[in-house]
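Peer 1: Okay, structure incoming, though there's no sequence with it:
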């Protein structure tokens, strides 16, 4: 790990997880391959695991463009490694261009869910269990976002990469940009995708 990143971490107390940081960097490279380059003005300084209210990618210092991923620590007995890696993959998408939490759209969250569901996990049943949770909750905000992104990608498998060529931030993409880039997509889907995701 870069010494400058280690020194930056010293400014932000917490439980930094080096192994998970390495995994996040790998997921980020995979996400860039699928969806286009991340905004390199931002520096990813690592993953923290602790007593957080929820999993989040946090622009820890917007002025200096520093970001980290914060993951919840769960009680023993939970499907711990798979839970971490599922949520790590999800949060990695937000590192492509770190948004403020209140600016994230259904498009960005849908891409994050889709990316998490495209990974492989140690417990072969874990992925099926996650899909089942989404399928059994069709009105859940994450399910709605995932299903709408699925429609977008079925209309054009390179849709996300094309959209990010216009705007690196998934949460800054407009409905008009979606319709222009993916002519087969319904306007109603494009309009749902640009809505702000409830925090």
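Peer 2: Sure thing, it's come through. Note that the structure is a prediction, hence the values are computed from the model and not measured. Numbers count the residues shown, from 1 in each chain.

Peer 1: Every contact and neighbour count from this point should use C-alpha atoms.
Peer 2: Will do.

Peer 1: Let me see the ranges of the helices in this protein.
Peer 2: 3-9, 18-35, 80-94, 106-117, 126-135, 141-155, 159-166, 175-181, 187-193 (DSSP state H).

Peer 1: Would you mind finding the most buried of these?
Peer 2: Highest mean neighbour count of those: helix 106-117, a mean of 24 (counted as mean count of other CA atoms under 10 Å).

Peer 1: relative to helix 126-135, how tilted is that one?
Peer 2: 150 degrees (axes from the mean of the first three to the mean of the last three CA atoms, to 10 degrees).

Peer 1: end-to-end on stretch 74-86?
Peer 2: When the termini of stretch 74-86 are compared using CA to CA, to the nearest Å, they are 14 Å apart.

Peer 1: Hmm, I typed the wrong one, I wanted stretch 99-114.
Peer 2: For stretch 99-114, the end-to-end distance is 18 Å (CA to CA).

Peer 1: Can you give the distance of that stretch from its chain's centre?
Peer 2: Stretch 99-114 sits 7 Å away from the centroid of its parent chain (CA atoms, centre = their mean, to the nearest Å).

Peer 1: With stretch 30-46 instead?
Peer 2: Mean C-alpha position of stretch 30-46 versus that of the full chain (CA atoms, centre = their mean) differs by 11 Å.

Peer 1: picking up where we left off before, redo the helices of the chain as JSON lines? Include distance to residue 62.
Peer 2: Converted to JSON lines, these look like this (distance: least, CA to CA, whole Å):
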{"stretch": "helix 3-9", "distance to residue 62": "14"}
{"stretch": "helix 18-35", "distance to residue 62": "20"}
{"stretch": "helix 80-94", "distance to residue 62": "14"}
{"stretch": "helix 106-117", "distance to residue 62": "19"}
{"stretch": "helix 126-135", "distance to residue 62": "33"}
{"stretch": "helix 141-155", "distance to residue 62": "26"}
{"stretch": "helix 159-166", "distance to residue 62": "21"}
{"stretch": "helix 175-181", "distance to residue 62": "26"}
{"stretch": "helix 187-193", "distance to residue 62": "25"}
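
Peer 1: take the one below as the second:
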């Protein structure tokens, strides 16, 4: 049986597990959207039984765990899609599960783009709320592909970016778009 956690020896070293993929995913996310908050320690990836991927903060001590759904155990592509989404939340963790539309939309968009670009197939969210959030982020990025990095220079926590900061960073962004991106998801 194949598993996302079992590495096998290959002629080039070892096969990729979800843990080694996480390292690559984080490097790409940081390159695109700025460095992560290294005051948080990412402990790894684990499976949860309720089917909802998330970030968990065990012990309230700046540790975090990426939880993915059980149906990933034998499906590395599904696991990569879920971990890529959660990796965006690892860039600027807050110790809570409250995110704005910008953060959730960026996470969904990044997971779709990452899986496609890295040979893990075509994946999309089956929840319209995430799709809608991604579309808003695409609109924002159409004004400036580097805007997330620029915003995070002023406010590193994506979920704390507000309408005023978006408008100050790029005056071409419509006020309505900035407002929709900064409400709680």
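Peer 2: Sure, I can see it. Keep in mind the model is a prediction, meaning the values are calculated, not measured.

Peer 1: To residue 52 of structure 1, which of the helices of structure 1 lies closest?
Peer 2: Closest approach to residue 52 of structure 1 among the helices of structure 1 (CA to CA): helix 80-94, 13.2 Å.

Peer 1: Run through who's touching the closest one.
Peer 2: With contacts defined as CA atoms under 8 Å, 6 or more residues apart in numbering, helix 80-94 of structure 1 is touched by 24, 27-28, 31, 55-57, 69, 71, 74, 108, 111-113, 115-117, 119, 121-123, 126.

Peer 1: go again using 7 Å as the cut-off
Peer 2: Residues from elsewhere that reach helix 80-94 of structure 1 (CA atoms under 7 Å, 6 or more residues apart in numbering): 24, 27-28, 31, 56-57, 69, 112-113, 115-116, 121-122.

Peer 1: Between helix 106-117 and that helix, find me the angle.
Peer 2: Going by the same axes, to 10 degrees, helix 80-94 of structure 1 makes 140 degrees with helix 106-117.

Peer 1: so helix 80-94 of structure 1 versus helix 18-35, what angle?
Peer 2: Using the same axes, to 10 degrees: helix 80-94 of structure 1 against helix 18-35 is 50 degrees.

Peer 1: quick revisit: for the helices of structure 1, which one sits closest to residue 50 of structure 1?
Peer 2: From the helices of structure 1, taking CA to CA, the stretch that ends up closest is helix 80-94, at 11.7 Å.

Peer 1: Which residue lies nearest the spatial centre of structure 2?
Peer 2: With distances taken as CA atoms, centre = their mean, the residue of structure 2 nearest its centroid is residue 88 (2.5 Å).

Peer 1: Would you point out the most distant pair within the contacts of helix 80-94 of structure 1?
Peer 2: Farthest-apart pair in the contacts of helix 80-94 of structure 1 is 57 and 122; separation 23.7 Å (CA to CA).

Peer 1: one step back: quick one, which of the helices of structure 1 is nearest to residue 51 of structure 1?
Peer 2: Judged by CA to CA, the one of the helices of structure 1 that comes nearest to residue 51 of structure 1 is helix 80-94, at 13.7 Å.

Peer 1: And the contacts of stretch 53-62 of structure 2?
Peer 2: For stretch 53-62 of structure 2, using CA under 7 Å, 6+ apart, the contacting residues are 39-41, 63-69, 82, 86, 95.

Peer 1: Emit the PyMOL select command for whichever of those are buried.
Peer 2: Here is the PyMOL command that selects the buried residues among those (16 or more other CA atoms under 10 Å):
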select buried, resi 40+63+64+65+66+67+68+69+82+86+95
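
Peer 1: ok, so of the contacts of stretch 53-62 of structure 2, who is nearest residue 184 of structure 2?
Peer 2: Once CA to CA is applied, the member of the contacts of stretch 53-62 of structure 2 that ends up nearest residue 184 of structure 2 is residue 95, at 15.5 Å.

Peer 1: What does residue 54 of structure 2 correspond to in structure 1?
Peer 2: With TM-score structural alignment as the criterion, residue 54 of structure 2 lines up with residue 56 in structure 1.

Peer 1: Give the burial count for residue 45 of structure 2, as a bare number.
Peer 2: 18 (other CA atoms under 10 Å).

Peer 1: Just give the closest residue to the alignment partner in structure 1 of it, not the sequence neighbours.
Peer 2: With TM-score structural alignment as the criterion, the equivalent of residue 45 of structure 2 in structure 1 is residue 47. Using CA to CA, 6 or more residues apart in numbering and skipping the chain neighbours, the partner closest in space to residue 47 of structure 1 is residue 69 (4.7 Å).

Peer 1: Look up how far residue 48 of structure 2 lies from the equivalent of the one you found over in structure 2.
Peer 2: Taking TM-score structural alignment, the alignment pairs residue 69 of structure 1 with residue 66 from structure 2. Residue 66 of structure 2 sits 10 Å away from residue 48 of structure 2, going by CA to CA.

Peer 1: got it, and residue 41 of structure 2?
Peer 2: In this view, residue 41 of structure 2 and residue 48 of structure 2 are 20 Å apart by CA to CA.

Peer 1: same thing with residue 101 of structure 2?
Peer 2: Distance, residue 101 of structure 2 to residue 48 of structure 2, using CA to CA: 24 Å.

Peer 1: Same check on residue 30 of structure 2?
Peer 2: For residue 30 of structure 2, the distance to residue 48 of structure 2 - CA to CA - is 26 Å.
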